[in-house]
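K.L.:
3D model of this:
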Amino acid sequence: MTLRSLLRASFLLALVAAAPAARAGGFSTTNVQLLQGWNFDKAIDTSFAGKLKDGTKTTLTLNHFSTWEYGDNFAFFDLSRGRFEADDSQWTDAYVEWHPRLFVNQLLGQKEPLFGVIRNWGFAGEVNQGAGFYAYMGGLGLDFAVPAGWVLGLNTYYRYDNFNRHGWQVSPFWTVPFAVGKVPFLFTGFIDVNGLKDEGGFYTGSDNGVEIWSQPQLLVDALAPFGGKAGKLYVGVEWWLHYYSLGSFEETTSAPQAMVQWTVF
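P.N.:
Coordinates of the predicted model:
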């Protein structure tokens, strides 16, 4: 399948995912993000395939979130490209994640926050798929009771992937809108922390490790201050943070990315 076909399929997937939310009177939003990143100079950033030339990487992301009567769905699809440092050849990658959740409190008709602080609680799943990689997860998820427009949540998983087999993952996430004068901003992101195991015996010193991913974004509404539609077009920066430690191997990537986000619907 070509990259163009994959992108077309991801748009269709987003439309299908949005339909149940619309029928149930839920909320649905889809956006497209274009990111230009620097400092991707570690081989691990390309799944050990090799280092990127000048550390630069371009990514096109399709992002979708929707709610329904008893839960929510989040999914994104990345198309990335760059050039290898060794021979200046082209590097491309396609990666997708899907995060469905089912809230027990909604099934039970619970109206008030649990213990006064947990707005939603229930079951969480996650599917990750990329070139030579997959991970399947299941566990518990919750959303905290926060001011209107804010999001603060936490998912905890049993994780199975094709490298580490059985493991765990903890994933807090957040969205905080704020304004400086009449200019709206958005601070959003996540942190994924998962355990690692040296199943193949490649490293020495320890058979356990940890991997941390985080991609916080600070965005400014580019249209609202000038009378345009609020929440339609954002510009700003995403910071790609990746830490990997297993046995004697340890590597950290800290890469800024210029970002444009357009809300399709």
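K.L.:
can we go C-alpha only for contacts and neighbour counts from here?
P.N.:
Will do.
K.L.:
what comes into contact with the strand or helix carrying residue 159?
P.N.:
In this structure, residue 159 is located in strand 151-161 according to DSSP states H and E. Defining contact as C-alpha atoms under 8 Å, 6 or more residues apart in numbering, one finds that strand 151-161 is touched by 124-125, 133-146, 165-176.
K.L.:
Weed out the non-buried ones from these.
P.N.:
For these, a neighbour count by 16 or more other C-alpha atoms under 10 Å gives the buried set as 124-125, 134-145, 168-176.
K.L.:
circling back to that earlier point, could you give the separation of the strand holding residue 159 from the chain centroid?
P.N.:
12 Å (C-alpha atoms, centre = their mean, to the nearest Å).
K.L.:
how far off strand 151-161 does the following helix or strand past that strand point, in degrees?
P.N.:
With elements assigned by DSSP H and E, the helix or strand that comes after strand 151-161 is strand 165-180. Computed with axes from the mean of the first three to the mean of the last three C-alpha atoms, to 10 degrees, the direction of strand 165-180 lies at 160 degrees from that of strand 151-161.
K.L.:
and this one, so I can compare the two:
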Amino acid sequence: MPNKAFFSVVVTCGVLASPAVLAEQLWSDASLTYINGQNYKVGDDKRQVMTFEHASGHNWGDTFFFADHLRSENGTKETYFELAPRVSLSYLTGKELKTGLIKDVYLAGTMEGSPSFDNYLAGVGVGLNVPKFKYVNVNLYKVNNEKIADDEQVTVTWALPFKVGKAEFQYDGFIDASTAQDDHAAETNFTSQIKWDAGKQLFNTKKPIYVGIEHAEWKNKFGIDGVNESNPAFMIKAHF
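P.N.:
Purely as a prediction, here's the structure:
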């Protein structure tokens, strides 16, 4: 019988396609990414990763969904996904919470799923106005873990577009930092991408086609004390 993660993916796709959700949609973006790295920790060190991402903004908040499909050189295959909706407190209260550095305040949640576990995160978040950045978000979560003790996590995401001559680039990524518990170490995952919009410059595409490098610095990966990953990987990312 299919596991909970399978049903969660089906539900997620249904939610993202729902007219009720899309009725107040302000913007959306989808992309496919291919990554090839060879310094992974925990399992085979050489892997190819195919990622689908979908982000959207609505009058009530925003959503972010991604699914990773990993194929290791030793034949191992894995699938992992996250669904992260945020509900605007400005929308809920009818009062504009934008002030200075703060764009808005949110109720934030995330579901993490794979064939072996489902984790649930709930907390609060803020969108920040930072000069030159496309976005900067900070979320604080209480995490309900299925396989290890519950902990707390802070997640920071950002995107910084910039130009070198006529060439357009973007530096973006995330930091996940979670607290230690009796059965696992404190964990920090700092993953970022620096990428050139080859599609626009070479082929005049309307949506970006990026070529670049993803770099992951992961301390105590999966909460395993002393398992540290430093992994640069080639990437191609096409938006549509």
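K.L.:
overall similarity of the pair, as a TM-score.
P.N.:
In this superposition the chains share a TM-score of 0.87, using TM-score structural alignment, normalised by the length of the second structure; 235 aligned residues with a C-alpha RMSD of 2.7 Å.
K.L.:
so where do the strands sit in the first structure?
P.N.:
Taking DSSP state E, the strands of the first structure run over residues 28-37, 57-68, 71-83, 90-103, 118-130, 133-144, 151-161, 165-180, 183-197, 208-214, 217-221, 233-246, 249-263.
K.L.:
for the last one, packing partners?
P.N.:
Packed against strand 249-263 of the first structure by the contact rule (3 or more C-alpha pairs under 8 Å, 6 or more residues apart in numbering; DSSP states H and E) you find strand 28-37, strand 233-246.
K.L.:
and the first one, how far from the second structure on average?
P.N.:
Compared with the second structure after the fit, strand 28-37 of the first structure shows a mean deviation of 0.5 Å (mean C-alpha distance after the TM-score superposition for the first structure).
K.L.:
same check, this time on the last one
P.N.:
Taken over the aligned residues, the distance from strand 233-246 of the first structure to the second structure averages 2.1 Å (mean C-alpha distance after the TM-score superposition for the first structure).
K.L.:
Quick one: list the elements packing against that strand.
P.N.:
Applying 3+ C-alpha pairs under 8 Å, 6+ apart, one finds that strand 233-246 of the first structure makes contact with strand 208-214, strand 217-221, strand 249-263.
K.L.:
tell me the angle the strand holding residue 159 of the first structure makes with strand 90-103.
P.N.:
Interaxial angle, strand 151-161 of the first structure versus strand 90-103 (the same axes, to 10 degrees): 110 degrees.
K.L.:
average distance between strand 151-161 of the first structure and the second structure?
P.N.:
Using mean C-alpha distance after the TM-score superposition for the first structure, strand 151-161 of the first structure ends up 0.5 Å from its aligned counterpart in the second structure, as a mean over the superposed pairs.
K.L.:
related to what we said a few turns ago, tell me the most buried of the helices and strands packed on strand 233-246 of the first structure?
P.N.:
Burial among these, expressed as mean neighbours by mean count of other C-alpha atoms under 10 Å, is greatest for strand 217-221, which shows a mean of 22.
K.L.:
how big is the angle separating that one from strand 183-197?
P.N.:
Between strand 217-221 of the first structure and strand 183-197, the angle formed by their directions is 160 degrees, by the same axes, to 10 degrees.
K.L.:
Just give the nearest non-adjacent residue to the counterpart of residue 82 of the first structure in the second structure, would you?
P.N.:
Aligned against the second structure by TM-score structural alignment, residue 82 of the first structure finds its counterpart in residue 72. Nearest residue to residue 72 of the second structure in three dimensions, chain neighbours excluded: residue 47, at 4.3 Å (C-alpha to C-alpha, 6 or more residues apart in numbering).
K.L.:
Next, count neighbours for the one you found.
P.N.:
Residue 47 of the second structure is flanked by 21 other residues according to other C-alpha atoms under 10 Å.
K.L.:
Map it onto the first structure.
P.N.:
That one, residue 47 of the second structure, aligns with residue 57 by TM-score structural alignment.
K.L.:
do the same with residue 118 of the second structure
P.N.:
In the first structure, the residue paired with residue 118 of the second structure is residue 134, using TM-score structural alignment.
K.L.:
and the gap between that match and residue 159 of the first structure?
P.N.:
Residue 134 of the first structure sits 10 Å away from residue 159 of the first structure, taking C-alpha to C-alpha, to the nearest Å as the criterion.
K.L.:
distance of the equivalent of residue 146 of the second structure over in the first structure from residue 211 of the first structure?
P.N.:
Following TM-score structural alignment, the counterpart assigned to residue 146 of the second structure within the first structure is residue 162. Using C-alpha to C-alpha, we find residue 162 of the first structure at a distance of 15 Å from residue 211 of the first structure.
K.L.:
what does residue 177 of the first structure give?
P.N.:
In this view, residue 177 of the first structure and residue 211 of the first structure are 29 Å apart by C-alpha to C-alpha.
K.L.:
What of residue 241 of the first structure?
P.N.:
With C-alpha to C-alpha as the criterion, residue 241 of the first structure and residue 211 of the first structure are 11 Å apart.
K.L.:
so what's residue 28 of the second structure up against?
P.N.:
Applying C-alpha under 8 Å, 6+ apart, the residues contacting residue 28 of the second structure are 54, 55, 56, 57.
K.L.:
residues in contact with the third one?
P.N.:
Residues in contact with residue 56 of the second structure (C-alpha under 8 Å, 6+ apart) are 25, 26, 27, 28, 29, 62, 63, 64.
K.L.:
Make sure the match of residue 47 of the second structure is actually in contact with residue 81.
P.N.:
Yes - here residue 57 of the first structure reaches residue 81: they are 5.9 Å apart, a contact under C-alpha atoms under 8 Å.
K.L.:
what does stretch 198-212 of the second structure contact?
P.N.:
Counting by C-alpha under 8 Å, 6+ apart, stretch 198-212 of the second structure makes contact with 166-168, 193-197, 234-240, all of which sit outside it.
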